[in-house]
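Undergrad: Dropping the sequence and predicted coords here.
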Amino acid sequence: MTKEQIEIIKNCIPILQKNGEDLTKEFYKIMFNDYPEVKPMFNMEKQTSGEQPKALAMAILKAAQNIENLENIKAYVEHVGKTHVKLNVKKEHYPIVGACLLKAIKNLLNADENTLKAWEVAYGKIADFYIQIEEELYKKQA
């Protein structure tokens, strides 16, 4: 990531703190509409209660706050990764999440091209980190 992209992500932290759940609710709406095949991987009770959007909002916030050093959130990612392994989340699911997250950012933040590009690059970095940890967890499970 460039210094400018890192700065854009960090500048989004106050928005994520205030409106992160709105962003993730929009994200889930988009994902379940555009990719209904992933819906069975989710607990709809946690969608209705707001627990899942809140958890994702926290994950995005933590990633944004630590975008320069994701190792700072390794324990958190390992915790999330254990749930992902139980649900059989695979590497190929991450592009779906990325596409839907970018749509949600564009819809809710009226993000310009520089902001969208920064989030695209940041998401790639964050997804790679999650995938790496989850692959280690899958190996331990085997």
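TA: Nice, I can see it. Numbering: from 1, shown residues only.
Undergrad: going forward, measure contacts and count neighbours with C-alpha atoms only.
TA: Will do.
Undergrad: ok, K117 - contacts?
TA: Q5 (C-alpha atoms under 8 Å, 6 or more residues apart in numbering).
Undergrad: want to compare, so here's the second one:
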Amino acid sequence: MLSASARPYIDASVPVLREHSLDITKVFYANMLGAHPELKNLFNMGNQASGVQQQSLASALFAYAANIANPAALAPVVTRIVHKHAAVGLTAAHYPIVAEHLLGAIKQVLGDAASDDLLSAWGEAIGCWPTC
């Protein structure tokens, strides 16, 4: 469960993600797959090239932030993501890599607007805080 101290940062992310989520996910995938080319076999590279994968993740990030107080609204999306991850062989060992590069992409795209508190809140929201 998201802490009370993290919640305002996720709530405040909604307008930022409306504007920048696609940029964040483009940077995320480029950085993660550049640093870990062995993960390319887990992703549909056609969807990477067309931008479908980046748009899908951008939409999911925005939906997560916009519905953080309404888990029922998120359940169908989360279920779809879980099934997709299981189908392609994503394991628990991959999630720290994803978290590192997602938080790094947020910082890279938002620059100084990505405060330590914002990054900590998102780290908590994606389930890696305080270890990420």
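TA: Happy to help now that I have it. What you see is a predicted model; the values in this text were computed from it and never measured.
Undergrad: quick one: C100 of structure 1 from F32 of structure 1, how far?
TA: 9 Å (C-alpha to C-alpha, to the nearest Å).
Undergrad: between these two, which one's more packed in?
TA: C100 (23 against 15; other C-alpha atoms under 10 Å).
Undergrad: Test my guess that that one contacts N33.
TA: No - judged on C-alpha atoms under 8 Å, C100 of structure 1 makes no contact with N33 at a distance of 10.0 Å.
Undergrad: biggest helix in structure 1, by residue count?
TA: helix 113-141 (DSSP state H).
Undergrad: residues of that one that come out buried?
TA: 115-116, 118-127, 130-131, 133-134, 137-138 (16 or more other C-alpha atoms under 10 Å).
Undergrad: cool, stretch 72-84 of structure 1 as well?
TA: Buried, per 16+ other C-alpha under 10 Å, within stretch 72-84 of structure 1: V77, E78, V80, G81, K82, H84.
Undergrad: What's the match for N114 of structure 1 in structure 2?
TA: In structure 2, N114 of structure 1 lines up with D117, judged by TM-score structural alignment.
Undergrad: Its match: what's it in contact with?
TA: If you count contacts by C-alpha under 8 Å, 6+ apart, D117 of structure 2 has them with A6, Y9.
Undergrad: how close does it sit to Y29 of structure 2?
TA: When distance is defined by C-alpha to C-alpha, D117 of structure 2 is 23 Å away from Y29 of structure 2.
Undergrad: so what's the residue sitting nearest the centre point of structure 1 up against?
TA: For structure 1, I60 is the residue whose C-alpha lies nearest the centre (C-alpha atoms, centre = their mean; 5.3 Å). By C-alpha under 8 Å, 6+ apart, I60 of structure 1 lies in contact with L16, G20.
Undergrad: Sticking with it, tell me its helix or strand.
TA: helix 51-65 (DSSP states H and E).
Undergrad: After superposing, tell me the mean distance of whichever helix or strand comes after that helix to structure 2.
TA: Next in sequence after helix 51-65 of structure 1, counting helices and strands by DSSP H and E, comes helix 74-86. For helix 74-86 of structure 1, the mean deviation from structure 2 after alignment is 1.5 Å (mean C-alpha distance after the TM-score superposition for structure 1).
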